[in-house]
Structures are given as C-alpha cells and as structure tokens.
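# What follows is a predicted structure for the sequence shown.
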Amino acid sequence: MTSNVNSAPDLSPSFKAYDVRGIVGETIDATIVEAVGAAFVDVLGLAGKTVLVGGDMRPSSPEFIDAFAKGAAARGGNVSTLGLISTDELYYACGALDAAGATFTASHNPAQYNGIKMAKAGAQPVSSETGLKEIQAAAEAYLADGSVPAVETPGTVAQRDVLADYAAYLRQLVDLASIRPLKVVVDAGNGMAGMTTPAVLGDQLLPGLPLDIVPLYFELDGTFPNHPANPLEPENLRDLQKAVVEHGADIGLAFDGDADRCFVIDEKGEPVSPSAITGLVARREIARAKAAGEDQPAIIHNLITSRAVPELVQHDGGRPIRTRVGHSFIKAVMAEEGAVFGGEHSAHYYFRDFWNADTGMLAAMHVLAALGEQDRQLSELAAEYEPYVSSGEINSEIEDKAAAVARVREEYEGDDVAIDDLDGTTFSATDGTWWFNLRPSNTEPFLRFNGEAKDRPTLDALRDTVLALVRA
C-alpha cells in the first residue's frame, strides 16, 4: 500500500498482530504515519492527555516521529517527543509518566524496514486484540479522506529526554555498585544499546560501576553496516564470541536493534541459553519477593522454555505458570497473576517492577549481578541452569502442516506420552526424559520443532524420528 489517496487504503500489509512493521516508502511512509498518530489519539481517547513518541536509529525514524506527532497533536494529544529511544525506554516512559506512547522501530528487521510499537498508559501493550485493529481502521479512514482534520483545540508538541531517568530507575532495581570487577563486551549491533549501555552501565550519566565495558558497534546506524541486529541468528553472535575470548572478558552481551532483547555469551565464547537466563533471573526475583513477604511468587515461562525453569521455580518456592509464545500473552498473564518475572526462549524478559514489560537491559543487569556476587566463571554458573540438552528451533517447510502433526500424533499417542495443544502440539514423555513441541507458523509454510531431552543421544534420536515423520 502507498499513501496514494485515490486508491483504496489498506494498511493490512504493515499492521501485524502486535505492532506495525513495513518497508519504508512502500507499506509505511510519513503520510500513513500521520494518519496512525491521529488514529492513536482517537481510539485510545487521548485528547488533552500526554502522548509520548520516540524512535530508533533507522534513517526514517526522525521523519516518522514528526509525522506521528503532527497527527496526534491535530487530534488533541499533547505530544512529548522523546527523540532516540530503545523500546524498553518507551515502556519506562509510559509506566513512569502514566502516559500512552509509540516508538518507531522494526526491531531486528533489515534497514529498509521501519514500524511502530505502541503502548497504553502504564506500558500496557497495544495489540490486535487491544486496539491495534481499530487504530488501523481509523487511519485508513483518514487516508481515504485525504487528510487529518484538526480538532477545535489541537494539542501541543514539546521535547522531553527520559534517558537519565530510565538509567537511574534500572540502577535502583539492580545494585551493581558492590559486585566484583567484570570485563563486559557489549555488541550493540549499531542499534539503540549503543546509546543505552553507556547510560546505564557506564559513567556517561551516572557514577561509574565496577564494569570495564568493551564496546562493539556502538555507533547508531540504522543501515547495520557490520551485521544484522538480530542475535537470535548464530552468525550475528560471531564477532561478540570472538571479542569475548580475545579480550579475556567475563561475559558478552548482544542486543537486538531496539534493545528490548539481550543474549548472553560466557567467558569461553559460548552462548548461554535464554532458558538458563530465565532460570537465573527467576531465582533472584523469587528470593527478593519472598524476602519482602510474598508467598509463592509467580514466574511466567512459555511452553518451549526448558523444563529446567519450572523445576527450579518449584524448588525455590515459586509458582511456575506456563503460557503460549508471544509477548501479548506473557504480559496479559503477568498482569493477571501478579507475576514477578517472565521469560521466553526468544530472550524477551518481563518484570513486574518494569510494568510487566520486557527489557533486555534489566535482564542483563541481573546476570551481571549474579556473576559479580560470586567468584565462579559464567560457564560454571550457567551450567546449574542447563541440565538438559535442547534442539533449538528447527523449521520444516510443509504445506499441509496439520497432516504432518497428525502423523506425529499417531506415532506417539499412548499412555507413556502426554499431549497438549496449548500452542501448537506438545508431546512429553511421562517419565520426564524428553519433550518436543510442533508449532505451525501463522505467516510462513513452516512447522517449527523445539525439543529437549536428558542427554544428547536421546535428543538426537527424538529429533530425527520426529522430523522424518514431519517431512514424510
């Protein structure tokens, strides 16, 4: 879709389940963004209220911030433009200022993309189930009309900087001042962590910490000249792994483009699984909540997180709660259950003290604290949280995904295997030796396999058997 007002406007190509994401100049442009800004105010009832808007380092973000502000102000929103921000900075601002907001980012997508992540006051997510569809429809109506009409009393537009307050708030949640000195390599991938890391972990805005930060690709550059800012892909971690070993560092941290996810590398240059990080942070948050008098603090984990997570939570006196994959589900259950923490296999980490929102930086600070409060190396510490062998996600391109799952179900159905359909289909050996999940992609012809077992031979045999059935 382009912004040609003579064509029937359809924003469906860029409006996704949880956010807006499109190709600049094709499915998202300044005219569209102005209409979305207006619709954001209309649908959420924000006339006369504060509306926050910022963006990441992508070349189109400044223009889009201005266009969104123009549309929002025309409909009566009092806009505070935040300039360059990480996505978790937006969540901080929406929570601390109790205001709705939007940030322009396409997360880990390539340079030609941009998009919008939106939140209500208190950092509550805006998804297709909580207003995004209505915002799309209202924006399409403005585009069809050819303009955004101003209300009788338009709103104002002013600038605001929240970086220092964001950094101070995170430091208040995790005290790193008294840990042992650590050498930390951080790969910002030319994304927003290049700005937030010096602010939070360095001495740019706040007193220095016992951290020797070795920066990789801190220059903000939305064309991603060094590697894509997507640490989920192993090849994008190679520079960090090499640098950790070369510098003799204690730990490596990799952030995605908008810095809401964080991946961890140990001193040997090996990745620490997000499930292990979930377990480590869960242990710290359970202990803190129990010390404050909370009985059985709830911890959220999605269904393809390692079984080690719920086992550890139960062992430590917490209450594990299993959910579907996806941040809108996690955030909803976090709120419903009053959960203290939630973790996903994709390295999204959610905190009650952060308005149930995800923040890669706060998760990183918990890992630094856990490492720096004792004398072992990270590889030894992390081994406690990785007792099982995991497959990682394996995709099979299958047209008839339902038939493939049916073949697997027919093979494995029996008294010694539990099967559930919470999100895709999960098969679990009743003796606890293995489990696997098959989830169909909603947007691609892929069936996704994730599995885990007590040892490598068991996992390899399980993987090969299941994939043979899937691909038959």
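Done, it's in. Bear in mind the structure is a predicted one, so any value in this text is a computation, not a measurement.
# For the rest of this, base every contact and every neighbour count on C-alpha atoms.
OK.
# What separation do you get for the residue nearest to residue 418 when sequence neighbours are not counted and residue 103?
In this structure, residue 418 finds its nearest non-sequential neighbour in residue 428, 5.1 Å apart by C-alpha to C-alpha, 6 or more residues apart in numbering. The gap separating residue 428 from residue 103 is 40 Å, by C-alpha to C-alpha, to the nearest Å.
# same check, this time on residue 417
With distances taken as C-alpha to C-alpha, residue 417 is found 45 Å from residue 103.
# same deal with residue 412?
46 Å.
# quick one: which of the two has more around it?
residue 103 (31 against 17; other C-alpha atoms under 10 Å).
# then this one, side by side with the first:
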Amino acid sequence: MSGSLTALRRVVKAYDIRGIVPAELDERLVHAVGAAFVEMTVRPLAGAAAPRVVVARDMRDSGPALVAAFVDGARTAGADVLDAGRCSTDELYFASGHLAAAGAMFTASHNPARYNGIKLCLPGARPVGEDTGLRAIESRAAELLDGAPIAASPAGSLDRIDVLRAYAERLRSLVDLTRGRRLRVVIDAGNGMAGLTVPAVLGSDAGLVHLPLEIAPLYFEPDGTFPNHEANPLVPANTAALQAEVVRRGADLGLAFDGDADRCFVVDELGRRVDPSVITALVGLREARRVADLGEVPVVLYNAISSRAVPELLGAQGAHSVRTRVGHSFIKSLMASEDAVFGGEHSGHFYFRDFFGADSGLLAAMHVLAALAEQRTPLSELVATLDPYVRSGEIDVPADDVAGAQRAVLDVLSRSAGPDALEIDRLDGLTVSHWHRNDRWWVNVRPSNTEPLLRVNIEGEHAAMVQRLRDLVLAAIGDGTP
C-alpha cells in the first residue's frame, strides 16, 4: 500500500472525508480528491454535458483554503464549479438537487475546530459513500498524489452563486407555519451555520410571509473556533445553556443545531431534552398521514438504534416502517429504493423525500413547530404520548477487539435471559432483543463509523431494567469476558 493511500485511508470514512487540518487533511490531498471526484463519479454521469459541481463550506477557518484546492482540482479535471460560499449542509444538498449538480460540502460537522472534512453527493443530492463511489475516489486520489496525471480535459469554469433565498422558499413550501398559536422559541446555533439559515427561513427579515414565532437566538454568530460550546447537541453538556434559557424565558421549546446545521435537537418547555427517536415518531406520523391522505401507503425509515416505539406507532397508523443501518449514505440510498417519505436517526438526522431524500435539521424543526402550534398542550405532553420506553442514551466505550467485545456481550445476555429467549441480528453491529410481554428490552453494540470506539445503546420498559443491562454490558466489554 502506497503512503498516499495510507494517508487517504486515515481520512476517508464510511460516508465522508474527515481529518485534522493540516496533519491529516491538507490542500494537496484535497486537490487530488477534487480531481478524483470529477473523474470517477461526476464526469461518467454527465454524458456529453460538462460535469458540474456546487461547492460550499461552513464557518471553519480552514475552509477557504481547502475549498480553493478542491475547486482547482475539480476544474482541472474538467468540471464547471459553482461556489455557493458559506452554507449549511442541507443548503448544499438543496443546491445539488435544485441545480442538478454534484456537490461537495466542506465541514467536519460537530468535530472540534482543528478538524475539517468533505461530504460529497451526486446530482440530485444522491449520496456518495463507501459503497457508492467513495472508495473509487480514494483509490484514484492516491494515484494522483503518487504522480499520475489528471485526465486531459478543458479546464472548467468557476461561478459564484447564492441559493439561500431559494432554499428558504423550498423549506417554507414544505411546512405551513402560518397557522396555529404563536410560539416562543429559543434557538442555539452553536456558532454554526444555523446562525445564517434560521434567520433566512424563520426570521422576520426573510422577505417571506411573517411567521407567528418569537425567536430568542443563542450563539448565532458563525465562529469556527466554537467559543461557547462544541457544536454537537448529541452531548447533553452542549445543550445546557439552551435548556436553562428555555426555562428562564418561559419558552415553548428550544432547538439546537450542530455546526453544519444538518442535525437538530429539541428541548421541551421544562428544559428537558427530547429524544430524537421521539422526533422521528412525531415527524414520521405527520408525513405518513399526509401521504396516506393522498392514497399512498407511507414508508418511513428508522435506524437500528431508534426506539421500538417508532415502528409500533407508525404501524398503528398504517405506515410501513423499515429498519436501517446508521449513517446518512446508507439511509439516503434506502430512501430512494424504498421511496420512503421520511427517515430518522438517533443522532438528530432527519430525511425527507420532498427534500431530495436528503437530511435537513431545519426542516425537521419546522415540523415540530407546526405540530406544537396546532394544539394547546405543551410540548412535554405531546411527546409523552410518543415515548413509552426508557433508553440509556449512546454510551461510548474504547475497545481494541470489537468482535471479542460483542461475543462477551452476547454471552452475558444469553446467560442472563436464556439464549432461546433472544433475537439476534447484525444489521448494524450486534443487536440482542428480548421483546416479550412484561420483559421487553434490546441492546445494540456497534463500532463507530468515525472514531475508534464501540457505541452501546439500550432500551427497556423501565429505568431499573436499563440500568441492570447497562451494568452487565459494560462489565462484559470492560475486560472482554462476561
């Protein structure tokens, strides 16, 4: 294996490219990726037309130089490049779908400031992951880094574009926020791109119909050093300020976005975090009812570690639910093949058929706002009806031997419940289920796609059950034996 391929394998993940700048991700490597992306995926789809790539970036300080290197590589390979400037990731996906162009979003999402990365998509915001072109891009980029020439082609053009207004109009067309009661909302942008997209879509300066929303902003100034907290609302500590502000203001709810604003987390009026599985159920039911009214049998996706309440509630509504692996490229592919109207992940990613099958944290937030505005009860009461089980939350555990840890977990759970009582699947890591009357629980243990960790998730009927299972599983993983 060449040194270039080794370097690329450090940053090419299951469904994006991500690494520390410049130690792992530098301009030379990104230039090769830009050319390889065009050669291996974009140009073959373009036919006789000139390949087009729309490029955008978040607020990280390393973004402009990396974008410039990628653009030069893509143009040298013959692509016409449309530079959308600073955007949220879902705004880039909108641009890809709206303009029928491939896309490259420069972001490391929730990772610390020293990181950056690239999320790639094909025209129509179709995903590029390890099974849909990313490994071919990796191999070709390694060849270019080792001295192979970029395939001869006339250099492409470069144009600047602004799609923020069109993006706002698209989101507004999908959810009607003009009806119902007025809501007081605290929004934490985490110094990320929601600081630009939220005012454009929900604010009074949007140039669109004024919405019955009173928005209290937190950390709306984009700042890639993240001076207030990490832009990762999956971690409870990072929503503490939002939770406190919701209570202090007597707000109806709070919304928190990650750095590139493609994920959204919700806080109720009591300052409590609402589990993303509950949001999956809430939005999934809304979208299922909408298409069912049009005579369609709705299909909704949920990932392997979402609450069992999701398929139960959707099934009661007459929807067909499909369980998927974790990860946006996997889910986007399944959104297309299943013609799913909606999909949700525990990490706060929510996918919409009417948004090119892509994920949008802001669009999910708009559904929550609309659902709450339609009724007089508070958000805590609304979500309580969708949340019958207790979950551990995602627990990260270092583990050198993934397979050994999973065997130890399966062994200890088998001896605890009896092997004949368990259902085992390996759709995404190891899932062990015991879903019987009066004793219902499941445990999932899977390797992270982005970090050297095992991720553990547990759900059960009550807190004591979940705590007992947590202790058993962590003890098993801790020393590799039950």
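Arrived safely, thanks for sending. Note that the structure is predicted; figures quoted are calculated from it, not measured.
# just to revisit the earlier point, what do we get in structure 2 for the residue nearest to residue 418 of structure 1?
Under the alignment (TM-score structural alignment), residue 428 of structure 1 pairs with residue 433 in structure 2.
# so its match is in which element?
strand 430-436 (DSSP states H and E).
# Show me the contact partners of the very next helix or strand once past that strand.
Using DSSP H and E, the helix or strand that follows strand 430-436 of structure 2 in sequence is strand 439-447. Contacting residues not belonging to strand 439-447 of structure 2 are listed as 305, 402, 406, 428-435, 453-461, 466 [C-alpha atoms under 8 Å, 6 or more residues apart in numbering].
# One more pass at 7 Å, please.
305, 402, 406, 428-435, 453-461 (C-alpha atoms under 7 Å, 6 or more residues apart in numbering).
# Quickly find the element holding the closest residue to residue 189 of structure 1 other than its chain neighbours.
In this structure, residue 189 of structure 1 finds its nearest non-sequential neighbour in residue 229, 4.8 Å apart by C-alpha to C-alpha, 6+ apart. According to DSSP H and E, residue 229 of structure 1 maps onto no helix or strand at all.
# Now for residue 229 of structure 1, how many residues are close by?
Around residue 229 of structure 1 there are 29 residues (other C-alpha under 10 Å).
# Quick check: the equivalent of it over in structure 2 vs residue 350 of structure 2, distance?
Following TM-score structural alignment, the counterpart assigned to residue 229 of structure 1 within structure 2 is residue 231. In this view, residue 231 of structure 2 and residue 350 of structure 2 are 18 Å apart by C-alpha to C-alpha.
# what does residue 383 of structure 2 give?
17 Å.
# So which of these two has more stuff around it?
residue 350 (31 against 18).
# do you know how far the more buried one is from residue 33 of structure 2?
Applying C-alpha to C-alpha to residue 350 of structure 2 and residue 33 of structure 2 gives a distance of 28 Å.
# just residue 390 of structure 2 next, same as before
For residue 390 of structure 2 relative to residue 33 of structure 2 (C-alpha to C-alpha), the value is 44 Å.
# cool, and residue 200 of structure 2?
Residue 200 of structure 2 is 32 Å from residue 33 of structure 2, by C-alpha to C-alpha.
# more neighbours, the two?
residue 33 (29 against 19).
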